[in-house]
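>>> Dropping a prediction and its sequence here:
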Amino acid sequence: MGLILITLILSVGMPFVNKIKDRNTILQTKNILFEVDKLVREVDLEGVGSRRPFFVDIGEGDFLIKNEGAEEKIIWTLISKEKLGIESGNSVGELGPLIEEGSLKIQSKKVGQGFEISLWLDYKDIIDIESNLKQLSGQYNLIIEHRQTGGNDYVEIREG
């Protein structure tokens, strides 16, 4: 009887715990991205030679810096079984409405049995971002620095 009760409690409680965990991960990631955005903009405004250290801990999800072609984005993506209050499209692969919180953009799409939630900062036509870091997970000491090469100004994000 006790084992059945524990199993029942876990089967009901675990989805709720996972939902709260995913929601907290998204809130923490939003704060990280707001801080990264603040530092990138500060370094860009202060001019060549300005730099800031930044510690980031990516526990879940994929953290990407895209700076190829026309893209100048810092993106974080999480797959969740829950919508977490972020609407997705009605069918698999269809994007939901774009949510903007300052310079942070949030969007979700349905994938298989869950939802892919993306948060990103887009610097296209604003700040030239350079980085040899592509996908991050784990803990990193990053350096955000305003540099100049061949007359071109850019903000470099690298491991420090």
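Structure's in. What do you need?

>>> make it CA atoms for all contacts and neighbour counts henceforth
OK.

>>> residues in contact with the residue sitting nearest the centre point of the chain?
For the chain, residue 76 is the residue whose C-alpha lies nearest the centre (C-alpha atoms, centre = their mean; 2.4 Å). Taking C-alpha atoms under 8 Å, 6 or more residues apart in numbering as the definition of contact, the neighbours of residue 76 are 29, 61, 62, 63, 64, 118, 119, 120.

>>> Test my guess that the second one contacts residue 75.
The one in question is residue 61. No: because the distance of 10.2 Å does not satisfy C-alpha atoms under 8 Å, residue 61 is recorded as not touching residue 75.

>>> before we move on, back to that, are any of the contacts of residue 76 buried, and if so which?
Of all those considered here, the ones buried according to neighbour count by 16 or more other C-alpha atoms under 10 Å are 29, 61, 63, 64, 118, 119, 120.

>>> can you list those residues in TSV and add secondary structure and distance to residue 81?
Below are those laid out as TSV (DSSP: H, G, I helix; E, B strand; the rest coil; distance: C-alpha to C-alpha, whole Å):
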residue	secondary structure	distance to residue 81
29	helix	18
61	strand	13
63	strand	19
64	strand	22
118	strand	14
119	strand	17
120	strand	20
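
>>> ok, those vs residue 99, which is closest?
The nearest member of these to residue 99, counting by C-alpha to C-alpha, is residue 119 at 9.4 Å.

>>> my read is residue 109 is in a helix, agree?
No: residue state for residue 109 (DSSP: H, G, I helix; E, B strand; the rest coil) corresponds to strand; a helix is not indicated.

>>> here's the one I want to compare it with:
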Amino acid sequence: MNNKADIWISAVLYLGLGVIILTLILAVGVPVVNKIRDKNIAIDTENLMLSLDNQIRAVYSEGPGSKRPFKFEIRKGNFVVNENDETINWNFETTALLSQPGATVEKGNMVLLTQETSKQGTYISSFQLNYSGILNIKLQGSNGEFTGANALLVSNSGATGTSLPTIEITPI
């Protein structure tokens, strides 16, 4: 009779030990996976922003009437076209430190700024393309905020009443 009880006690102890080990692995592993995921999202978005900048500058240099489609996906954060400031911004909250907080980092025509939040170990990273003084950004048919999968038509409508050419961005 004692042997049967020993088997059950051993089974319960091994089960408990297994649950504790799995909990520890998840407690350590999930934050690491989240940081890696955020870094990958940031790298993808950096490439997306630089590619969008190349498309806008190509349409600008080709002159009035030039049009190019641009497809992209925003997996995390806010992608905003601000025609008042002539900027295109992408912001997201992350646990990955992409640059020194408060310091701007220029990557081509893009600026990266990381700011600390009130929550320890969490940051807001902002990628920005600024066309102020270069060209006018005009957004057609949208409120300026994009999430998920998107397609835009970037077109050069020339100079209209100003000395700067106008680049129209239209969701398609």
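In hand now; what should we look at? Just so it is clear, the model here is predicted, and its values are computed rather than measured.

>>> Would you report the TM-score computed for these chains?
Overlay of the two chains. TM-score (TM-score structural alignment, normalised by the length of the first structure): 0.89; 150 aligned residues with a C-alpha RMSD of 1.3 Å.

>>> returning to what we had before: can you tell me the element the residue nearest to the centre of the first structure falls in?
Under the assignment given by DSSP states H and E, the secondary-structure element containing residue 76 of the first structure is strand 73-80.

>>> Now do the contacts for the alignment partner in the second structure of residue 33 of the first structure.
In the second structure, the residue equivalent to residue 33 of the first structure is residue 49, according to TM-score structural alignment. Each residue near residue 49 of the second structure by C-alpha under 8 Å, 6+ apart is listed here: 110, 127, 129.

>>> Trace the second one over to the first structure, please.
In the superposition onto the first structure, residue 127 of the second structure corresponds to residue 119 when matched by TM-score structural alignment.

>>> ok so, going back, now the strand holding residue 76 of the first structure on the second structure. Mean distance?
Superposed on the second structure, strand 73-80 of the first structure shows a mean distance to its aligned partners of 0.6 Å (mean C-alpha distance after the TM-score superposition for the first structure).

>>> how much space is there between the equivalent of residue 105 of the first structure over in the second structure and residue 171 of the second structure?
The criterion is TM-score structural alignment: under it, residue 105 of the first structure has residue 111 as its aligned partner in the second structure. Distance from residue 111 of the second structure to residue 171 of the second structure, counting by C-alpha to C-alpha, to the nearest Å: 24 Å.

>>> Ok, residue 55 of the second structure next?
If you measure residue 55 of the second structure against residue 171 of the second structure using C-alpha to C-alpha, the figure is 15 Å.

>>> and what of residue 67 of the second structure?
Taking C-alpha to C-alpha as the measure, residue 67 of the second structure falls 13 Å from residue 171 of the second structure.

>>> Please identify which of these two sits among more neighbours.
Between residue 67 of the second structure and residue 171, counting by other C-alpha atoms under 10 Å, residue 67 is the more crowded of the two (21 against 17).

>>> Quick check: the closest residue to that one other than its chain neighbours vs residue 70 of the second structure, distance?
Distances taken as C-alpha to C-alpha, 6 or more residues apart in numbering place residue 155 nearest to residue 67 of the second structure, at 4.2 Å, with adjacent residues excluded. The gap separating residue 155 of the second structure from residue 70 of the second structure is 11 Å, by C-alpha to C-alpha.

>>> How about residue 154 of the second structure?
Relative to residue 70 of the second structure, residue 154 of the second structure is positioned 7 Å away (criterion: C-alpha to C-alpha).

>>> can you give me the strands in the first structure?
Counting by DSSP state E, one finds strands in the first structure at the ranges 51-66, 73-80, 99-101, 104-111, 114-122, 129-130, 135-149, 152-159.
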